[in-house]
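>>> here you go, sequence then predicted model.
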Amino acid sequence: MSLPRITRLPPVRLLSSIYHHHCQQLLLPSITPLTVPRRTVVQNEYRRPGQPKEDKWPWQKMNFGLSKGLEGIKKHFTLMKKEFSDTWVGPEGKPVLEHMLEQNRVVCEFRNPEDLEQWTVSSDREIGGQSEVYLKLGKYNTCFLYGTLCSAPPKDGETRYSGYCTMRSKQQLSSLDRKKHYDWTSFNTLHLRVRGDGRPWMISIGTETYFSHQKDDLYCYFLYTRGGPYWQDVKIPFSKFFLTHRGRIQDDQHPLWLDKVNTVGFTLGDKADGPFQLEIDYIGVCKDYAHTEEFAYELYKRNPEV
């Protein structure tokens, strides 16, 4: 008895795949499939629309002069000597008992022109705007920030909003250009002594980040100046600061990281065109024992418990 012969059938193809294949060959032979670009995790620096891209190698932007090299060696050896001597005294060069009992600390003062060199100013002129901002030493050894705000967007066909002026502290560096952070874990309040013209400002605090796409993250809160000739003492708890990324408030909020603070900044963008001024006497931090709030905003659980 012989077994029946088994014939192998051709593979079954769906009608939709056959139709799509023939349409691609007959109707659209020259059109390639569309590729959707994925969003990059690392965001590049802003470049004004229409501005040509600068094609230079990193070493082409460096200055290899002998005089600058000698100044750098002298600077780094001085900083290294100070770091070595401070460790024998105590944290940040202070005695241990003084560091433990410290309740107020002045972070920034403006008593000479060298103190202003630790700050940078910028405006929407970097993107083609018309705002102007200047920084100088005040009459009574204060920081005097002034200029003119203009909210007219540049005529490049792409930028829709404009009108901001910013003053921000530079990143503190230790020897060999290592980052130096402020440690404010012993304090819970930011203390400012300012004199403004009645405009609302935005205070921003930048902290150290662990990922490259977080380099534009800032913790912000509002500063309302009352104007007039009198000074204003402002105390803002760190629990009030909320997380932003390039000016946009983030959904995932968390408290300010006080152990690695890098920069402090002031931004004006109230869309009220005209002159402005802000005078700052000092920037400090303090410990307010009456304030017990840990964080002022709601925290969301990514995986809530069932």
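That came through fine.

>>> okay, CA-based contacts and neighbour counts for the rest of this
Fine.

>>> count of residues packed around residue 287?
19 (other Cα atoms under 10 Å).

>>> how about it, nearest residue that isn't a chain neighbour?
residue 187 (4.5 Å; Cα to Cα, 6 or more residues apart in numbering).

>>> how many neighbouring residues does that neighbour have?
Residue 187 has 19 nearby residues by other Cα under 10 Å.

>>> now do residue 220
With other Cα under 10 Å as criterion, residue 220 counts 24.

>>> take this one as well and set it beside the first:
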Amino acid sequence: MSLPKLARIPSARLLTSILPHQLLQPPPHPSHQHKFPFQPVNFSFSKGIEGIKKHFTLLKKEFSERLVGPEGKPLLEHLLEQNLVIWEFRGPESLEQWTVSSDQEIGGQSEALLKLGRNDNTCFLYGALRSTPPRDGETRYSGYCSMRSKKLLASFDRKKHHDWSTFNTLHLRVRGDGRPWMINIATETYFSHQKDDIYTYFLYTRGGPYWQDVKIPFSKFFLSHRGRIQDDQHPIWLDKVNTIGFTLGDKADGPFQLEIDFVGVSKDYAHTEEFAYEMYERNPKN
């Protein structure tokens, strides 16, 4: 069932009343369409010059920041900093830092869309969840929608990580519809088979018109692999954070919405817990 047909369902009145004309994404621009390997590639000398200028500008910024301090701040300010906003949604360019996906990638029927909220001061994630699995004879479960931040890139497309080692708490300001969401944090891994390892914790939204200020200690996040909680648990590597994401998969078919004001980190000196879960030693000495 496509998303516009949801207007016939009483539970979808919330979405249709707020977003009557934005239930469909605009068609992709012709320049963004996928090209096959056998199709000719248009080389542009001017675009190449622009790319070189961009990367050398980033390289210059990296050197200047290291001379001043981490992220261009004085070292003392960096050490004493207690609150830091990582993502805030204050314009169309802020949405370019995120990607939206759903089970349509595996043949499902869920849909997820992303846009700016009222007055262009928030991020609005909305759509419809459908848990009907695709008829491919292999997939048994379906029904998820997610929003994930893009990986940071330094000059010449080198890897760059978020360094949250001086903080111990994730700070969010959200407004949901009462559904439970999964917050997923992905960090750098040593081996390729660990690329699907993520740290997860649950965000329970209240619903209604009021905002929620949510603070989740990083010690509460547990390690999972493709949705399965791992026996071998260990704390997050906060100096090697790649992405953060929000996933809905509560198997409750129907419309959903989540509005986010900002995503940040903070330092709570009253929280002294290092890790909330039991860790096993594989080869105990005694």
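Happy to help now that I have it. Model, not experiment: these values are computed from the prediction.

>>> which position in the second structure pairs with the residue nearest to residue 287 of the first structure?
Using TM-score structural alignment, the equivalent of residue 187 of the first structure in the second structure is residue 167.

>>> and what of residue 162 of the first structure?
Match for residue 162 of the first structure (TM-score structural alignment): residue 142.

>>> neighbours of its match, just the number please.
22.

>>> mind listing what it touches?
The contact partners of residue 142 of the second structure, taken as Cα atoms under 8 Å, 6 or more residues apart in numbering, are 103, 108, 130, 131, 132, 133, 134.

>>> which element is residue 13 of the second structure on?
For residue 13 of the second structure, the host element (DSSP states H and E) is helix 13-18.

>>> tell me the spacing between the match of residue 162 of the first structure and residue 134 of the second structure.
8 Å (Cα to Cα, to the nearest Å).

>>> so what sits against both of the two?
Joint contacts of residue 142 of the second structure and residue 134 (Cα under 8 Å, 6+ apart) are residue 108.

>>> in this structure residue 177 of the second structure contacts residue 208, no?
Yes: applying Cα atoms under 8 Å as the test, residue 177 of the second structure and residue 208 come out as touching, 6.5 Å apart.

>>> just say helix, strand or coil for residue 74 of the first structure.
When classified by DSSP: H, G, I helix; E, B strand; the rest coil, residue 74 of the first structure comes out as helix.

>>> check residue 224 of the second structure too.
Going by three-state DSSP: residue 224 of the second structure is strand.

>>> which ones are touching the alignment partner in the first structure of it?
Aligned by TM-score structural alignment, residue 224 of the second structure pairs with residue 244 of the first structure. When contacts are counted by Cα under 8 Å, 6+ apart, residue 244 of the first structure touches 217, 218, 219, 220, 250.

>>> who are the neighbours in contact with residue 86 of the first structure?
Contacts of residue 86 of the first structure (Cα under 8 Å, 6+ apart): 92, 93, 94.

>>> the stretch 101-250 of the first structure: helices as residue ranges?
Using DSSP state H, counting those that start in this stretch, the helices assigned to the stretch 101-250 of the first structure run over residues 113-116.

>>> ranges for the strands of it?
104-109, 119-123, 132-137, 143-149, 165-169, 189-196, 200-207, 217-224, 232-237, 242-245, 248-249 (DSSP state E, counting those that start in this stretch).

>>> of all the ones you listed, which one is nearest residue 291 of the first structure?
strand 232-237 (7.8 Å; Cα to Cα).

>>> by how many degrees do the closest one and strand 217-224 diverge?
Interaxial angle of strand 232-237 of the first structure relative to strand 217-224 (axes from the mean of the first three to the mean of the last three Cα atoms, to 10 degrees): 140 degrees.

>>> can you list the helices and strands that strand 232-237 of the first structure packs against?
Where contact means 3 or more Cα pairs under 8 Å, 6 or more residues apart in numbering; DSSP states H and E, strand 232-237 of the first structure is packed against strand 189-196.

>>> now do the buried residues in the strand it packs on.
189, 190, 191, 192, 194, 195, 196 (16 or more other Cα atoms under 10 Å).

>>> got those as TSV, with distance to residue 265 of the first structure columns?
Listed next are these as TSV, based on distance: Cα to Cα, whole Å:
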residue	distance to residue 265 of the first structure
189	16
190	13
191	14
192	12
194	14
195	16
196	15
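
>>> from the residues you listed, pick the one nearest residue 261 of the first structure.
The closest of those, once distances to residue 261 of the first structure are taken by Cα to Cα, is residue 190, at 12.4 Å.

>>> now do the contacts for that closest one.
So residue 190 of the first structure contacts 234, 235, 236, 237, 238, 283, 284, 285, 286 (Cα under 8 Å, 6+ apart).

>>> cool, and residue 102 of the second structure?
Contacts of residue 102 of the second structure by Cα under 8 Å, 6+ apart are 108, 110, 111, 112, 143, 144, 145, 146.

>>> how about the nearest residue to residue 299 of the first structure, chain neighbours excluded?
residue 253 (6.3 Å).

>>> what residue of the second structure matches up with that neighbour?
Checking TM-score structural alignment: residue 253 of the first structure goes with residue 233.

>>> same check, this time on residue 104 of the first structure
For residue 104 of the first structure, the residue aligned by TM-score structural alignment is residue 83.

>>> next one: the closest residue to that match other than its chain neighbours from residue 159 of the second structure, what distance?
The shortest distance from residue 83 of the second structure to any non-neighbouring residue, by Cα to Cα, 6+ apart, is to residue 266 (4.3 Å). The gap separating residue 266 of the second structure from residue 159 of the second structure is 24 Å, by Cα to Cα.
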